[in-house]
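> I need the structure of the sequence given here:
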Amino acid sequence: MCGRMRCVMMKTLRGSPWYALRELWRALAPSGALRCILVLRRKRANPAATDSATFHLPRGSMRRYHIVRAESRNMSASASETGRPRISPMQWALGVWLATLARSWLGGVLLIALCLAAYLPGLSDFPPIDGDEARYVEASRQMLAERTLEALVVPRIDGAPRLNKPPLIYWLQSASAWLLSGGDPARLSYPAALRGEATGQRTLTGSPPTRATTFTGGVGAWRLVSVVATLIAVLITWRLGLQMFAPPVAWLAALLLGGCFLCILDARLARTDQVLLACTAASQWALWHVWRSRPTPLRWVLALWVAIGLGILVKGPVTPAVAVLTVLALGVLTGDWSCLRRARIGLGVAILTLMIAPWVALVIRYVGWDTLWESLARETFGRGLSSIGGRGGPPGYHLVLLPGLFWPGGLLVVPAFLYALRRGLRRADETHVLAGDNRGGGVRAWPVWRLVRPGRPAEMFCLAWIVPAWIACELISTKLPHYTLPLFPPIALLVARAAWAGAAGTLPLVRSKAAAAGDASWVLIGLALLAGAPLYLAWRGALREEPGVVVALAATIILVVSLLMAAWVVVRQRRFVAALLIGCGVSTLGGYGLFQTVLPNLRKPWVNSEIVRDIARIDPAGARPLAAVGYYLESLEFLTGGRIERIAPAQLDAWLDRHPTGLAVAVEGAYHTAQPIRVVAREAGFNYIEGDSIVLDLIEPLTAAQADDQRRAPQATHVAAVHQRQQP
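Okay, the predicted model is just below:
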């Protein structure tokens, strides 16, 4: 059919949305290659308030709308006039179906299912990573083992208080381990893992007993907290997006948050980052209602302050700082500060006091005010004014990392930000400056010096959430990649909004030369993160050369590369929604290859796990004393269930005298003793904390008879007694 074809439909969507699809398809079927435009109008709404956009459906159930006009045009004429991509009736049908699904509870169930498919593979299949994760799980394990009020209030590692973070993460991890162990935490400890290997059964982690993670003490029970927190953040982003944008935008934003590379990584680590993300997202969701609702329901005020209190108990001032910066930005942009009154700050202070003061009082009782203040000052002022542990970077550090950490959403970060600026902030003309403007959140007057006026509240709120907090992250001295994670939900919302705008051809910069270079870099970043990183780790970490492992890794890499090529083709066609969906699938596959296939089967990085396996083989009952001589990492204590004692090299002789049946772990060549000993196991690997190779010896004292035998036949004894596995 040539020219234009117009059909007018006054059908009310009284039943299923499929009724509307059938009627529209009957009208547009003869022009299958035509572009269709829907104009949707809300029932009993002002006719002038019609929302006209391709795939941008107003909020509410489809039953609450009339199809007022369905207009289709010849594609060649439309493309020449507007330059917009071709939209077929089938694509419109998909948009309506997504709008219906994205609002219903089925949309939330689908998000949970997709996120679990991305997070659960490999969750328990690699040991705790030394550094932050090993410290968190070991402090939580000791808290759970002691079960005293002091242990609950003051987390400890090797007897030393760990107050650099508030206690909520330790409480959550301990509760998770207690629940998954059936109320018997000893089932997650070292002897239980030994029994699992002896009987050939799987451990509580679900890992095969021959894996390097047999003796991790069920570390998946600790990591599950991060998985649940990520799911909560994804669902909050979805619900917040439903109140800001169209349902497909909200659902895509939640998927982008859950499928980004940083969330797929952090959801498998027992750290505070994902719990902080959930608390910050919850507080900002409540803040949106406090800012927009007049009057504000009490439930949202309570939700705001409870979420801020939980955020403080997770990681101190981060969550309240994000909320305060957002309110300040909104007040400056709109000139309206009434949300401070609606937030009921007095009630909030009372809630925060009730939530935090009891813990502070108990900490002062057990460790003293000086110790608590020293920890608070080091973690707040110290991180802001100086680089702790050499973890710093220049301003722009987080901006450079954003395309990789937020992949695949990094595809549209720049166009999305410009699009949000154009919609959320508008240039103030002389009329608005002199007379004032009552739009955009209750603005009453505009000072002459103001250059912009409020635009759409959703985009403005997201910008107020992102920009001030991002600047603060760039200015503080200590920088780590995950510091900007609480800002990912609004970024996901803006990117999803831009992706659907790209389907309508209204997104800026997508046809420039810079956009073409950005598309190519997006594919290369995905290739490096999801295919290059597993291959590099397999090479450097000495992957176990088992046929099943090699085949699984090769198949994963082939699938990742193939899907990336498909995503490249789709991006060049400016089908951004499809490209982002493919990207989420690629990130899930890449996470499977990295965490399920590569990391559990590396030999060099998991030297502590390997030495603990040797201990289990020599001492299956778990009754012999253990010591770490001049070498200590928290993962070693966690893997042994807290049985290992930390001693200096000069104390080795005295310790062997007290424990004639003991086993000691020491770095090769870094210990000396006058007593007769023998090396019963030796493991070579890579210490990724120090960045160099390491060889660990497992030694035991000899009896007098064994010493005589060793002197008579040292070489034979060495060959018979030493179990040595040198890694390539």
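> Only C-alpha atoms from now on, for both contacts and neighbour counts.
OK.
> Just give me the neighbour total for the closest residue to Trp305 other than its chain neighbours.
Excluding the flanking residues, the one nearest Trp305 by Cα to Cα, 6 or more residues apart in numbering is Gly348, at 5.4 Å. The tally of other residues near Gly348 (other Cα atoms under 10 Å) stands at 19.
> where does Gly348 land in three-state SS?
Of the three states, Gly348 takes helix under DSSP: H, G, I helix; E, B strand; the rest coil.
> and the residue nearest to Leu40 when sequence neighbours are not counted, what helix or strand is that in?
Distances taken as Cα to Cα, 6+ apart place Ile67 nearest to Leu40, at 5.5 Å, with adjacent residues excluded. For Ile67, the element it lies in under DSSP states H and E is strand 65-73.
> how near is Arg646 to Gln724?
24 Å (Cα to Cα, to the nearest Å).
> Looking at the two, which has the bigger crowd around it?
Arg646 (19 against 16).
> for the more buried one, what are its contacts?
Contact criterion Cα atoms under 8 Å, 6 or more residues apart in numbering gives 627-632 as the residues in contact with Arg646.
> please give me the structure for this one as well, since I'd like to look at both together:
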Amino acid sequence: MNDLTARVAPLLVLILALASFGVGLAELPVQDRDEARFAQSARQMAATGDLIDMRVQEAPRHNKPALIYWAQTAAIWITGVSGETPIWVHRLPSYLAGALSALALIWAGTPVVGRRAAVIAGVICATVYMMHAEARTAKTDAALVLSVILTMGALGRAWLDMARPWLTPLTFWTGLAAGFLLKGPMVVLPVVGAMVWIALQYRNLTWLTRLRPLPGLALFMALVAPWFIAISIVTDGAFWSASLGGDLSDKITAGGEHAASPPGLYLITIWLTFFPWSLLIPMALSFAWATRKDPKTALLLGWLIPGWIVFEAVPVKLIHYTLPLYPALMLLCGAALVRLTKAEMPFSRWGAAVGTVGWTLALVFFSVVAVAAPVAYGPAEPIHIPSVVGATAFVLAGLTGVTLLWRGAVAKAVAAMALCGVAMGWTLTAVSLPAARDFWIADRLVEASARYSCVEGPIALAGYAEPSAVFRLGTDTILTDAEGALAYLAEAPNRAAWISPALIPGAENAFSNVPQITGISIGNFRPVTLRLYVSPGVSAETLPCGP
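A predicted model of the protein is given here:
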């Protein structure tokens, strides 16, 4: 890689990431449950100016620290959008964090695997499925990946004796603090994993002094402690019982909303979550084994393996949990490809065959989802042409990439795989999934309710309490049971409530059921039916603002 290419490559990777992650940012409706909760809480934070205590309506939101809420609140203030903010505004922090992650990975990986391999890793980061999914979701995970990359990049420079006296420690402790303010101790897992791995392999931890532990810890506490102290005072300690005794404990013991899954789930699903680059996993593992005694590889293995074991051991498994470990795998993939082009690593047909089989199964899965979702869960039509066109594009690009890789044309294979990732992201998030309208009940509630402009006051909901409904219908939405909804309608004229008919059999005799909505709740994947009931004395025929 010549000097000009070395300078331009990071900019091109950044542009690729911005383009890749930008698709679906506005098209995909708000998702239940976590994204809707984060977004609604940030909306209320922006409205009230309370930057300490996060809430969804009146319910405390104390399972995560505050940094992502601050970032979304800043996005609201900077864009100047007020009131019922659209979801794309809340997704901007994740979008920018995802794009910067691809750029930061080049910086973090260059001392470890070389510039060319680090650039390939940046391309992988910009187009891999799991990063694409999180970079256009208003949650913590894309920002957490950025903080982990910065932290591990500094840790790697310290380990390889390439640290700058103050800049490297500053990057390490600031990245660690940002990660802690995003998702608590999750950021510590890859850091400690790498330290333990290196200590066991080399019996040496003296290199950690290059990170200036004492002033670094002081900086870390100065950045992290103020909010934790403030939230402890405001909530009288309830934050700790909710975040540690509730959220974290539930995930360790399989309590709360999530069920337990067996160990090995992440090893199976990585063919999907790392697509389209899952083709390279056997090659990356082969490279890691061949160079396992190299200090640079030791850093990447410590980043990847200990944390992976912990996540597999924890009963509750969500596919995005292992995402902060993916950058290490991306760098291993990049290094393996570079060695392959230099003929420093033999092309393993067995490894390529295993990778191709797993990759092909993932390709079939995504193409079926892209084509079938709008038909099965959308308007009654036999085929959704835009989804078919998009699926055809990413299938052809992917097959081209596989063919080129088998022929040894690595650079062209990388370009084809990147195109496959971008095309698949566009197809799923901007075309297919938005067209599967059965999943987007909250949007349909808003559309149906808007037809009755004379309805006064907030809308009540009974039988459907997903946070997306609050985000779309408004903070003042009333979540109640059937009895409460009927009482609300009886209190004044021109009120409306969406009620599950199963909760009030026979109530249609007293209240006019205007439209009916049926769909699938993506919060629990259960069927939902809701009818719009209006105040007594108002019928569908006489409602002045009816259709």
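> returning to that earlier point: alignment lookup: the residue nearest to Trp305 of structure 1 to structure 2.
Aligning on TM-score structural alignment places Gly348 of structure 1 opposite Gly216 in structure 2.
> Confirm for me that its match is in contact with Pro169.
Yes - Gly216 of structure 2 lies in contact with Pro169 (Cα atoms under 8 Å); the separation is 6.7 Å.
> any idea which element the residue positioned nearest the centre of structure 1 lies in?
For structure 1, the residue sitting closest to the mean C-alpha position, by Cα atoms, centre = their mean, is Cys263 at 2.4 Å. In this assignment (DSSP H and E), Cys263 of structure 1 forms part of helix 261-266.
> Pull up the aligned stretch in structure 2 for that helix.
Going by TM-score structural alignment, helix 261-266 of structure 1 sits over residues 129-134 in structure 2.
> out of the contacts of Arg646 of structure 1, who's nearest Ala286 of structure 1?
The closest of the contacts of Arg646 of structure 1 to Ala286 of structure 1 turns out to be Tyr632 (Cα to Cα; 44.3 Å).
> Val154 of structure 1 and Arg365 of structure 1: what is the separation?
To Arg365 of structure 1, Val154 of structure 1 is 10 Å away according to Cα to Cα.
> Looking only at neighbour counts, state which of these two leads.
More neighbours surround Val154 than the other of Val154 of structure 1 and Arg365, with 22 against 11 (other Cα under 10 Å).
> what does that one align to in structure 2?
Mapped onto structure 2 by TM-score structural alignment, Val154 of structure 1 lines up with Asp53.
> For Leu67 of structure 2, see how far away its match is.
12 Å.
> just Met54 of structure 2 next, same as before
Distance of Met54 of structure 2 to Leu67 of structure 2, given as Cα to Cα: 11 Å.
> Helices of the stretch 51-200 of structure 2, residue ranges please.
67-79, 87-113, 115-127, 129-135, 141-159, 167-183, 188-202 (DSSP state H, counting those that start in this stretch).
> Out of the ones you listed, which gets nearest to Ala372 of structure 2?
Of all these, it is helix 129-135 that lies closest to Ala372 of structure 2, at 18.8 Å by Cα to Cα.
> Which of the helices of the stretch 51-200 of structure 2 sits closest to Leu11 of structure 2?
It's helix 87-113; of these, that one is closest to Leu11 of structure 2 (Cα to Cα) at 7.9 Å.
> What is the aligned counterpart of Leu248 of structure 2 in structure 1?
In structure 1, the residue matched to Leu248 of structure 2 (TM-score structural alignment) is Thr380.
> thinking again about what came up before, for Met54 and Leu67 of structure 2, indicate the residue with more neighbours.
More crowded of Met54 of structure 2 and Leu67, by other Cα under 10 Å: Met54, with 25 against 19.
> List the residues that contact the more buried one.
By Cα under 8 Å, 6+ apart, the contact set of Met54 of structure 2 is 41-42, 45, 60-62, 66, 69.
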